[in-house]
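Participant: Predicted model and sequence below, questions to follow.
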Amino acid sequence: MDSQKSAQDVLRCNLCETPVPPLFCDLCHINLCRSCAGDHLLDESKEHKVGEFWHREIDTIMKNLQSEIDDVEFDQLSAFDKEEEKLTTKLNEISQVIEYIMHLSLDWKNSANCPHSLSSRYQVFFPGRINRDHLQEEFGSLSKPSMTKEERVYTMDQPSNKSFLEDPKVINSINTDYYQLYAVTCLTDEEIWTSGSDDIIKLYDSFKGILQKSVQTFSGNIPSDIAVTESGDLLYTDYNDRSVNIAKEDKIQQLVRLEEWRPQSVCHSSSGDMLVIMTSDDIKETKLVRFSGSKEKQTIQWDDRRQPIFSSGDQMYICENRNLDICVVDCGAHVVLAVNAEGKLRFRYTGHLSSTKGWFCPAGITTDSLGKILTSDSDNDCIHILDEDGTFLRYIDSCDLQGPQGLCMDSKDHVFVADSKSGTVKKIQYYK
């Protein structure tokens, strides 16, 4: 029978046409019976590689499989799932082919004793069901590519929906003995640090208004701003001394000493870093610096067009929002602005047009659990509430504020306001 014209003929030795040859030369690409294999290997004019015929198909399949796996490129993490799906589909197909070849190999081996059995019928493949749960056991699995850029991921509890009170109300007042009160920051829901017109930083019970503790600045200068670390230590900036300091276990330690720059406002970020906004000695430049300990980690100063983001003023206050935006009060420019964690400008807010309010004069800033931004307006004796994109939402102007400046928030979204003219800290409820 002509093997080139018959679709039902069995495989034959290429040298003697013996049916079902058990061997194959990978280099010459011919089928060999065992008798002809010896003569073929004696031909020293070329190299030979003779092996079991049924291994040939499996080796070819596995080489192709490895080639396909090697060709998969995971340039972007977002493309991984698509590539994995393609590869899983290919593994299914290959699994079926291998199963078929394994059946053929048994038939080839059996036909060595009964060479006419294969020529007596035409083989048909009936594919079985592939259990996807066992693919990894059979073929292994690919790990997801690692990211080359270090990224920090923050998770935030989703707060419940809250609605504004029609009329925000003062639920507590704490009288301090400052001639003028500038800053307030929460240590806990029960304790607040305050600073004002002298070199003493004071800790008050936020319910009873009782003085708990006092810390004097190391230099004797009035602190520019105060903040609290995640571990509960007090941070303060000393504009005249060019330093950022920490009060820890009744001892004051200098964390950062600047040259040619003076620190203004400080806050502790959710990542554990310290954010400091500072002004050059000649008050011509302002920049925001992220510190890891005492080491500079990031500087934010210019926009994409190499224009300054901040004005050349000497009154700046900062806080970090829950979306990791850094919100800044630029008093000299009468603006509130926000940059994202990479330092890209997000928005500028220059006040809300109102027939009852005068020139916008921001003097303090904080954010709540829903990402709302609160900024005090010392000239108009009110607080502006913005959404996280800088859109005006409403005023808090019904609480008899007198020159409000520093702001901070407790865990229940009560805002503490440093009333500079009265020397009083007011605790205000503005959500229902």
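Facilitator: Thanks, I have the structure now.

Participant: Could you use CA atoms for every contact and neighbour count after this?
Facilitator: Will do.

Participant: Okay, strands next: where are they in the stretch 201-350 of the chain?
Facilitator: Secondary structure of the stretch 201-350 of the chain by DSSP state E, counting those that start in this stretch: the strands cover 211-216, 225-228, 234-238, 243-248, 251-257, 261-268, 274-280, 286-292, 295-300, 316-320, 326-330, 335-339, 345-349.

Participant: dropping in the other structure now:
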Amino acid sequence: MDPRTSAQDVMRCDLCETAVVQMHCDTCLVNLCTACVGEHMISDESKDHKVVKFQARKSTPLYPSCILHYNQCILYCKQCELSVCSECLTSDQHLGHKFSDILNVVNEKKDKIIKEQSELRETIYPTYQDIASDVQNRMSQLEKEYGDLSTAITKHGEDWHREIDKLVQKLKAEVDEMKNTQLQTLQKQLDEINKTMSGIKDEINTSCTVVESNEVSKLFNLKSVNIERYKNLPEKILPSLPKFTQGRIQGGDISNLFGILSSSSLTSDKHGYSMKTTQKSPEAGSSPPVKQLLDEPETASTTDTGYGQLYNVACVSDEEIWASGNGSTMKLYSINQGSPLKSIRTKSRYEPSDIAVTKSGDLVYTDYRDRTVNIVKNEKIEEVIRLQNWKPRGVCSTSSGDLLVIMISDDNKQTKVVCYSGSTEKQTIQFDDQDKPLYSFNSDYITENRNLDICVSDFGAKVVVVVNQAGKLRFRYTGHTPTPKNLPFYPRGITTNSQSHILTADRNDDCVHIIDQDGQFLRYINCGLNNPIGLCTDTNDNLFVAENHEGKVKKIKLLQ
């Protein structure tokens, strides 16, 4: 085995190639044994050989050579950002300049590079790993959702085929029935005509026999034929065939009848990803820590908003909330201080229907009378969406930064949920698999669960409707018995927490219902609530309840 190439062997001297390495020349970058050090020192006397122990190799700095004086540069000019030698100090080029020991500059640069390497290795690279994983997950989810969409279209086509087959059979049966009715009428007339023809033939035969006979008595006994009776001919029956009027397909296109596929879109959010940190936030990781419901929920604070009728509450942070009620003013409150920090009036001066807070902390509100959805940035109101023939009600901001808006048609007969990216419509949710409406006219509040389900409280139908991200109905929650006051379920405000619990305010029973992500009832929350309506939760899973008649917001701790 060649000792120079064997990975199992120890390192050998570069000169003799047999002895074990013990020394190293930092000038020539040559590995040496002790016996070969002297030979190496005199091999090139023009160099200043720096021989050190092998373990201390590359510890001797190799100073750069001055391009003007060919000396070693041991200083660094800060103004020129250039390494210089001792002769450069006396030149006019560096007159009045400040100099540093070049090793100090080198060490500073090394420290900076090491910090950058550390940040790249420990923060930036893992962040990109997470982003790559997120993109891959989105691609997988996209594959699944597009598959579901294709399956839904195929199923709809099969439903159409079945319905068309039924309709064809029905129409053909009606054609057969009409044909048989008309044929029976004509057959009856034909039978009568044949009977008459048979009578005529009998008359002819009888008269011929008498005429040909030579018996005079027969001729006198023959009665005359009632010719006039046979001259009264039957009516001519003219069957009228039914007409098949084909349904008009304009331009040969049935897509409007069958269903229309909206356009897809790709949007980007420059704030969509954040740099990975060493400290984990409550939202870090795919699964939040499991928290248990407290045996006895605690009212942590009460904030008096001053509204005569309070409708909505939305969390900005653990310390601040927005509230809105009767009147056009929306107010930001400090939980600890219990006082308003600022107030914003709606652009139209109409009362807002609902409010929400985006991921970036901006206030969003819907204006039912003005038909608009608006966002407040730096205390300036921007119109995001303006509707035609529809009026907006509930609104929420999703985990992806989109907006979900409940809207009602002008004739108050249709309700739908529309997902917007900015002002672009991405998705409409209105009907279930049987093409029946999912929501009634009185659907006011909406939220997105952590599992991306879309939850709507429909007090008109006395139900909470939950669909998945694709808009397919998952379940309907109609309340739980017995209720605190034995009154009908009357859901209003709705929110969710980190455990994917769905919480909805019940105004009739002065309580909040908590159900899990699959619609199973968990418990009621009372805490002396009076007419609860608007709900929201903060990042610590505290529940904020807006009391309608009291004009107060209660902060309730639910989870331990």
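Facilitator: Arrived safely. The shown structure was predicted, so the numbers you read here are calculated from the model rather than taken from an experiment.

Participant: returning to that earlier point: so which of the strands of the stretch 201-350 of structure 1 comes closest to residue 53 of structure 1?
Facilitator: Set against residue 53 of structure 1 and scored by Cα to Cα, the strands of the stretch 201-350 of structure 1 come closest in strand 295-300, at 64.1 Å.

Participant: so where is that closest one in structure 2?
Facilitator: Under TM-score structural alignment, the match for strand 295-300 of structure 1 in structure 2 covers residues 424-429.

Participant: Mean per-residue distance, that stretch versus structure 1.
Facilitator: Following superposition, stretch 424-429 of structure 2 is found to deviate from structure 1 by 0.6 Å on average (mean Cα distance after the TM-score superposition for structure 1).

Participant: Can you list the buried residues in that stretch?
Facilitator: In terms of neighbour count (16 or more other Cα atoms under 10 Å), stretch 424-429 of structure 2 has its buried residues at 425-429.

Participant: Serialize the residues you listed to TSV and add fields for distance to residue 504 of structure 2.
Facilitator: Converted to TSV, the buried residues of stretch 424-429 of structure 2 look like this (distance: Cα to Cα, whole Å):
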residue	distance to residue 504 of structure 2
425	27
426	27
427	25
428	23
429	21
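
Participant: Show me which helix runs longest in structure 1.
Facilitator: The longest helix of structure 1 (DSSP state H) is helix 80-111.

Participant: so what secondary structure elements neighbour that helix?
Facilitator: When contacts are defined as 3 or more Cα pairs under 8 Å, 6 or more residues apart in numbering; DSSP states H and E, helix 80-111 of structure 1 packs onto helix 53-71.

Participant: Buried residues, the helix it packs on. List them.
Facilitator: 53-54, 57-58, 61, 65.

Participant: so where in structure 2 does it end up aligned?
Facilitator: Against structure 2, there is no aligned range for helix 53-71 of structure 1 (TM-score structural alignment).

Participant: now do stretch 242-257 of structure 1
Facilitator: The alignment of stretch 242-257 of structure 1 onto structure 2 (TM-score structural alignment) covers residues 371-386.

Participant: Buried residues, that stretch. List them.
Facilitator: Residues 371-376, 381, 385 are the ones in stretch 371-386 of structure 2 that count as buried (16+ other Cα under 10 Å).

Participant: of all those, which two lie farthest apart?
Facilitator: That would be 371 and 376, which, of those, are the farthest apart (Cα to Cα) at 16.5 Å.

Participant: wait, isn't residue 32 of structure 1 in contact with residue 38?
Facilitator: No. The pair residue 32 of structure 1 / residue 38 is not scored as a contact, 9.4 Å apart, by Cα atoms under 8 Å.

Participant: that older thread, as a markdown table, the strands of the stretch 201-350 of structure 1 with distance to residue 175 of structure 1 would be great.
Facilitator: Listed next are the strands of the stretch 201-350 of structure 1 as a markdown table, based on distance: least, Cα to Cα, whole Å:
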| stretch | distance to residue 175 of structure 1 |
| --- | --- |
| strand 211-216 | 10 |
| strand 225-228 | 19 |
| strand 234-238 | 21 |
| strand 243-248 | 24 |
| strand 251-257 | 26 |
| strand 261-268 | 24 |
| strand 274-280 | 29 |
| strand 286-292 | 33 |
| strand 295-300 | 38 |
| strand 316-320 | 23 |
| strand 326-330 | 26 |
| strand 335-339 | 29 |
| strand 345-349 | 32 |
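
Participant: ok, back up a step: ok, residues contacting the next helix or strand after the longest helix of structure 1?
Facilitator: The element immediately downstream of helix 80-111 of structure 1 (helix or strand, assigned by DSSP states H and E) is helix 135-139. Contacts with helix 135-139 of structure 1, where a contact means Cα atoms under 8 Å, 6 or more residues apart in numbering, come from residue 91.

Participant: Identify each buried residue in the helix or strand following helix 135-139 of structure 1, please.
Facilitator: Helices and strands here follow DSSP H and E; after helix 135-139 of structure 1, the next one along the chain is strand 164-175. Neighbour-count burial for strand 164-175 of structure 1 flags 168-170, 173-174 (criterion: 16+ other Cα under 10 Å).
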